[in-house]
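K.L.:
my questions are about this predicted structure, shown below with the sequence.
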Amino acid sequence: MSERTLAGDRYVLSEPPIGVGGMGTVWKAYDTVLHRDVAVKELRVPHGLSPEERDALRARAMREARAAAGLDHPGIVTIHDVVDEGGLPWIVMRLLPGRSLDLAVRADGPLSSRGAAELGLRLLDALVAAHAGGVLHRDVKPQNVMRDGGGNWMLTDFGIASVAGATRTLTGTGLVTGTLGYVAPERLSGATPGAAADLWSLGATLYFAVQGRHAYDHDDLPAMIAAVLTRDPEPADGAGPLATVIAGLMERDPDVRMSAETAREHLLAAAEGRTVDEAATERLGVPGIGVSGRPTEKLGRPTKVLPAEPPRDSGAGSDEGVQVPEPRPGEGPGSARRSRALPALAWLLAAMNWALGALVGLVIYSSGDGMPIWIAVALAGALAVGGGLGAWLLAPPLARRHGLPAALTGTALFTGGLFVSAGVLVVAGLPGALAAVPLIAAFVPFGAFHQLARLTRRRIVSIELLGRVTAVHRATGFAAIVFGTGLGYMLVVQVYGDDPARYIPGATMTAGILVIVASLLVAPALHDVSTHDPVPDALTGS
C-alpha cells in the first residue's frame, strides 16, 4: 500500500489516525523537509452544503488557520503550516506526546484544586494572548487541552478559530462550531460571539477538571441546549477555592461574566494556596497591610485600602505601635455591610412584588366591574414583554453607568413613580384606559429591577450560601405577591368602595408609595456596600 502524502510529498502520513473528532481527523506525519514529526489535522466539511458554501467555508478555514499560525505563546500549540489539499484545508502543527485533559481525568481522576488552578492560569493566559491578536478559539474543551513533553498544559485546535471582525460575511450558513456543553449560551442563542464566550468554555473545562464530569450532560440534544440556556450547572463540590471562579466564568449573561483579569486573580491565588485577599495583600508587602501602611479589608477581590484611622495613645513613653486584632470569620465591616444589605434587598423585593400583587387584585376586581378585557390582557402582556425588555436591555447599561445598588433603587423608585402616576391620571379625570399606560410602562423598570436584584445577590453572597439566600428571596417575593393580591382586593372592596374614580387611584397610589418609601429606606444599606465593593469588571467594562 502506497504512503499517503501532502504538499507535494513533503508530509508523509502514518496510519491509522491518532484522533478523530467532530471537526476533523488528526494524523501523525513526518516532515521530509525539516526532518521532524508533526501532527496534521484534516478539517471536516459538513455534509449538505452547496458548492458555494463549501468554497466559503474552506476559504474561511484557511484564513483562520493562517491567523492562528501567527499566535506565539507557550500555552498555544504552534501551527507550522496550512495546506490546501484536494479542496480541503489541512493544518500542520506541533506534535504533542502527552494525553489530553479528557483522557487524563478519565484515567487518573479529577485534578486537585491547585492543579486545576495552574491549568486554568495556563489556558487563560493563552486565550488572552489569542484575543489580543484578534483570534477567538470557539472550541475550548478538555479534548483540546494537551500536555507537552515537559508536562505543561497547552491549548490546541486553534485551526477553527474565528478571526474577530474578519469572517462576518462567511458565517451565514447557520453553522455553530464547537462542542455542546462547552459552547457558551450566547453562541447557542445566535448572538455574535466575543472573547467572553471563550471564557465560558474555559469555566466549563475547569468544571470537568475538578469534577471529572461535564457541567451539562444530557443525551437529548434539545435538552442539552435548553439546560445551557436556562439554568446554572450543579455546584462543583470538588472545586474548593475554584468554585467562585468557575461560577463566575460560567455566568450565562456575558455582560456580567467574570472578566479575564478577575479570573486570573482567583486562579493565581488558588495556585499559590491562598485566598484572593491574601494574595493581593501579600504581593503588596506585609500581609494585611497595603502600600500606604494602612490596614486593608478582605473583600474577596483585589484589596482596597481603607481610610487611615487616627492614632490611639498606647501609653506615655511607649515605643510599641498599635496592634490591630485580626477579625474573626463573619466579623468586620465587610460582613456587617452584607448583613445589612441582604435583608434590605429582601424588603425591597417584597415591596416590589407586593405592588405587583396589589395590581393583580385591582385587575381581578375591575374585570368584574366593567373594565375592558383588553386592559387586563395588555397588562399581562406587558408583564411578560416589558419585564423581559427591562431585564435584558435596560438592566446591563444601567448597572454599567450607575453601579448595581444605584440602578437597583433607581428602577424601584421609577416603578413606584409610574404606579403613582397612574392614580394621578385617574384623579385628574382622564379615562381609565389612559391610566393603564404608566402601569404598562412600569413593567420595564420592574423587570430591570429583578435582574439587578439577582446580580446584586450574586455579588454580596458567597457561592456557598447563594442557593439558600436565593431560595429565601424567591419565597419572600412569592409570598409578597400573594399577600399583595389579597390585600389589594380588600383595599378596593373595603376601603375605596365600588367607584373606579376612587379605587383605581387608591390601589395604584398605595402600591406606588409603598415601593417609593421602601426604596428610600433601604437605599443607605445598599449604597453602603456600593461605596466599598466595586462593580464587577464585566459590568463596568474596565
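P.N.:
Thanks, I have it.

K.L.:
going by C-alpha atoms from here, please, whenever you check contacts or count neighbours.
P.N.:
Noted.

K.L.:
can you map out the strands along this structure?
P.N.:
Taking DSSP state E as the test, the strands found in the chain are 4-6, 11-21, 24-31, 36-43, 79-85, 88-94, 135-136, 145-147, 153-155, 162-163, 296-297, 304-305.

K.L.:
ok, and what's touching the longest one?
P.N.:
Strand 11-21 is touched from outside by 3, 4, 5, 6, 25, 26, 27, 28, 29, 30, 31, 32, with contacts defined as CA atoms under 8 Å, 6 or more residues apart in numbering.

K.L.:
so who does the first one touch?
P.N.:
With CA under 8 Å, 6+ apart as the criterion, the residues that contact residue 3 are 12, 13, 14.

K.L.:
nearest to residue 465, of the strands of the chain?
P.N.:
strand 296-297 (21.0 Å; CA to CA).

K.L.:
what about residue 479, distance to residue 459?
P.N.:
24 Å (CA to CA, to the nearest Å).

K.L.:
of all the contacts of strand 11-21, which two lie farthest apart?
P.N.:
For the contacts of strand 11-21, the maximum inter-member distance is 20.9 Å, found between 25 and 32 (CA to CA).

K.L.:
what about those two, which has more around it?
P.N.:
Comparing residue 25 with residue 32 by other CA atoms under 10 Å, the one with more neighbours is residue 25, at 16 against 12.

K.L.:
who's in contact with the more buried one?
P.N.:
17, 18, 19, 41, 42, 43, 44.

K.L.:
just to revisit the earlier point, which among the contacts of strand 11-21 gets closest to residue 386?
P.N.:
Residue 386 lies nearest to residue 25 out of these, by CA to CA, at 48.2 Å.

K.L.:
put this next to the first one:
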Amino acid sequence: MRAAPGQLVAGRYRVTDRPTGAGLPAQDVHTGAPVLLHALDLPELLVAGEPGDLYEEPDHHRGDRLAEPVAALADRVPRHPRLLVETGAAAEGDLLWVAAERVAGAPLDELADTGPVPPYRVAELAADLAGALRALHGAGLVHGNVTAGAVLVCEDGAALLGGLLLGAAQEAVCAQLAGPVPRRRYEARADLLGPLAERWPADAGPPGDCWALGVLLYRLLTGHGPYPEDDLPTLLAAVRDGRRYPADGCGPLRSLVEELLDLGPAARPTAEDVQRRVRALLAGAPEPFGPGEEEAPLLPVVRPAGPVVPHPRGRRHGGGHLPVPRGPSRVPPALLGPLLVGGVLLALVAALAAVVLAAG
C-alpha cells in the first residue's frame, strides 16, 4: 500500500504503522478511532468501442463517484457482534481507500495457511459467519465477498465478517471499466479477482452468499477449494457443471457442506439454517479428551524426597537424567550398635562351621 507512517490519506486517515496482513493501520483524525485501510487501484477507463484507447483528459472526479455509493453502503449495514464495522470509503489520486474498525486479531486466511482446520473449530467459525450473513440478509443486503481474507479472527476466537465495502468497491470498479459491454465486465472481474471460487457464485443474492460460505467451509476443512482453481475458465466450467472434489475430509460438517454446494438456490440452506445446524453440532461436540484418550498428568509433578546430588565428575548417567537421589536411612540409631555386633558374631560362627567341615 502506497502510504507511509505519518502520512494523511484521503484527508482523513493518519497512517500509524506499516501495512500488515490485515491492512494498513491508521487513525481517523475526525473521531480518533483506530482503523485499518485497504487500497484499491483505479485503472484508467477505456473509450467505448476502442479497446486499448484511453481518455485523453483524466477524469479527476471518477474516484469520488465510485467512493460515494460505497460510503453510503456503510450506513445501511446493521450493527451485529459478528460484523466488522466498516466506516467508509474515500478516493485520492488513483486509489480508492476503504476503512474498517481495527480490533486485535488475525485474518482467517493467515491462520488457515498451515493446513486443514479441525471440524469443530470450523463449526464455531461457521456459526459466527452465518450469524453475520443472517443479519445482512435480514437488512436486504448481499455480502458478495465471503472469503477467508474478509474474515478476522479475534483474540477470543470469535470470527468477524468484514470485506463488504471492499467487495462492493471492486464490483463498482469492474462495472465502470466494463460500461455497457458484459464481456468487458467479465474480463475486468477476471483480472481483479482471479480464480477464487468464493467470488464466482452461480447464483445471485443471499443464496450466492450461502454457496460461497459452503466453499469457504470446504476450504478450511480440507486445505483446498472444492473446485479446480488453476485458471478461471476451468473453475467456472466446474462450478457450472457441478463437478467438484469429494467432501470426504469434511467430517461431521460433510452433509451441510454438500447441501450448500450441491442444492439449487431454492433448496439451499439459508444463513439461519446454517447457524441452527452448526449450533446443534457444537452442542454435542466431544470434550478435548475423547473416548479412549488419557488425560495428561496434572502438573507440577512431585519430586522425590531428598537432595539432588550431582555426579562426582559432573557427568549425567545414560539418557541425560540425573541419578535418582536416595532417601534417608529408615533404621533407628539406637539399633545400629546391636545389629553391628550380631553381624560380627554371625560371621565368626559361619567361619568356624566352614573349618570343621573342611577338617572332617
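P.N.:
Cool, got the structure. Quantities reported herein were computed from a predicted structural model and do not represent experimental measurements.

K.L.:
JSON lines please, covering the strands of structure 1 and showing distance to residue 466 of structure 1.
P.N.:
Listed next are these as JSON lines, based on distance: least, CA to CA, whole Å:
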{"stretch": "strand 4-6", "distance to residue 466 of structure 1": "55"}
{"stretch": "strand 11-21", "distance to residue 466 of structure 1": "38"}
{"stretch": "strand 24-31", "distance to residue 466 of structure 1": "41"}
{"stretch": "strand 36-43", "distance to residue 466 of structure 1": "43"}
{"stretch": "strand 79-85", "distance to residue 466 of structure 1": "43"}
{"stretch": "strand 88-94", "distance to residue 466 of structure 1": "44"}
{"stretch": "strand 135-136", "distance to residue 466 of structure 1": "32"}
{"stretch": "strand 145-147", "distance to residue 466 of structure 1": "31"}
{"stretch": "strand 153-155", "distance to residue 466 of structure 1": "32"}
{"stretch": "strand 162-163", "distance to residue 466 of structure 1": "35"}
{"stretch": "strand 296-297", "distance to residue 466 of structure 1": "22"}
{"stretch": "strand 304-305", "distance to residue 466 of structure 1": "24"}
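
K.L.:
closest one to residue 61 of structure 1 among the ones you listed?
P.N.:
strand 88-94 (6.8 Å).

K.L.:
gap between the closest one and the chain center?
P.N.:
Relative to the centre of its chain, strand 88-94 of structure 1 is centred 34 Å away, using CA atoms, centre = their mean, to the nearest Å.

K.L.:
which strands or helices does that strand pack on?
P.N.:
strand 36-43, helix 51-69, strand 79-85 (3 or more CA pairs under 8 Å, 6 or more residues apart in numbering; DSSP states H and E).

K.L.:
which stretch among those comes nearest residue 339 of structure 1?
P.N.:
Nearest to residue 339 of structure 1, of those and by CA to CA, is helix 51-69 at 48.8 Å.

K.L.:
any chance you could list what contacts the closest one?
P.N.:
Helix 51-69 of structure 1 has contacts (CA under 8 Å, 6+ apart) with 45, 78-82, 84, 87-89, 91, 135, 158-163, 167, 170, 173.

K.L.:
list buried residues within the residues you listed.
P.N.:
45, 78-79, 82, 88-89, 91, 135, 158-163, 167 (16 or more other CA atoms under 10 Å).

K.L.:
between those, which sits nearest residue 100 of structure 1?
P.N.:
The nearest one, if we look at these relative to residue 100 of structure 1 and count by CA to CA, is residue 158, at 15.2 Å.

K.L.:
thinking the closest one is in contact with residue 131, fair?
P.N.:
No - counting by CA atoms under 8 Å, residue 131 is not a contact partner of residue 158 of structure 1; they are 11.7 Å apart.

K.L.:
quick check: closest non-adjacent residue to residue 176 of structure 2.
P.N.:
residue 45 (7.7 Å; CA to CA, 6 or more residues apart in numbering).

K.L.:
so the one you found sits against residue 174, correct?
P.N.:
No - checked against CA under 8 Å, the pair residue 45 of structure 2 and residue 174 is beyond contact range at 10.2 Å.

K.L.:
of the two, which one has the most company?
P.N.:
Ranked by neighbour count (other CA under 10 Å), residue 45 of structure 2 and residue 174 place residue 174 first, with 23 against 19.

K.L.:
doesn't that one fall inside a strand?
P.N.:
No - counting by DSSP: H, G, I helix; E, B strand; the rest coil, residue 174 of structure 2 is located in no strand; its state is helix.

K.L.:
contacting residues for it?
P.N.:
Contacts for residue 174 of structure 2 (CA under 8 Å, 6+ apart) come out as 185, 188, 189.

K.L.:
let me have these in TSV, extended by neighbour count and distance to residue 103 of structure 2.
P.N.:
Shown next, in TSV, are the contacts of residue 174 of structure 2 (neighbours: other CA atoms under 10 Å; distance: CA to CA, whole Å):
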residue	neighbour count	distance to residue 103 of structure 2
185	19	34
188	20	32
189	20	30
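
K.L.:
from those, pick the one nearest residue 227 of structure 2.
P.N.:
residue 189 (18.4 Å).

K.L.:
and that closest one, how far from residue 226 of structure 2?
P.N.:
Distance from residue 189 of structure 2 to residue 226 of structure 2, by CA to CA: 21 Å.

K.L.:
next one: residue 84 of structure 2
P.N.:
From residue 84 of structure 2 to residue 226 of structure 2 the distance is 27 Å (CA to CA).

K.L.:
for residue 423 of structure 1, which non-adjacent residue is spatially closest?
P.N.:
Residue 423 of structure 1 sits nearest to residue 505 (CA to CA, 6+ apart), 3.6 Å away.

K.L.:
residue in structure 2 matching residue 450 of structure 1?
P.N.:
Aligned counterpart of residue 450 of structure 1 in structure 2: none (TM-score structural alignment).
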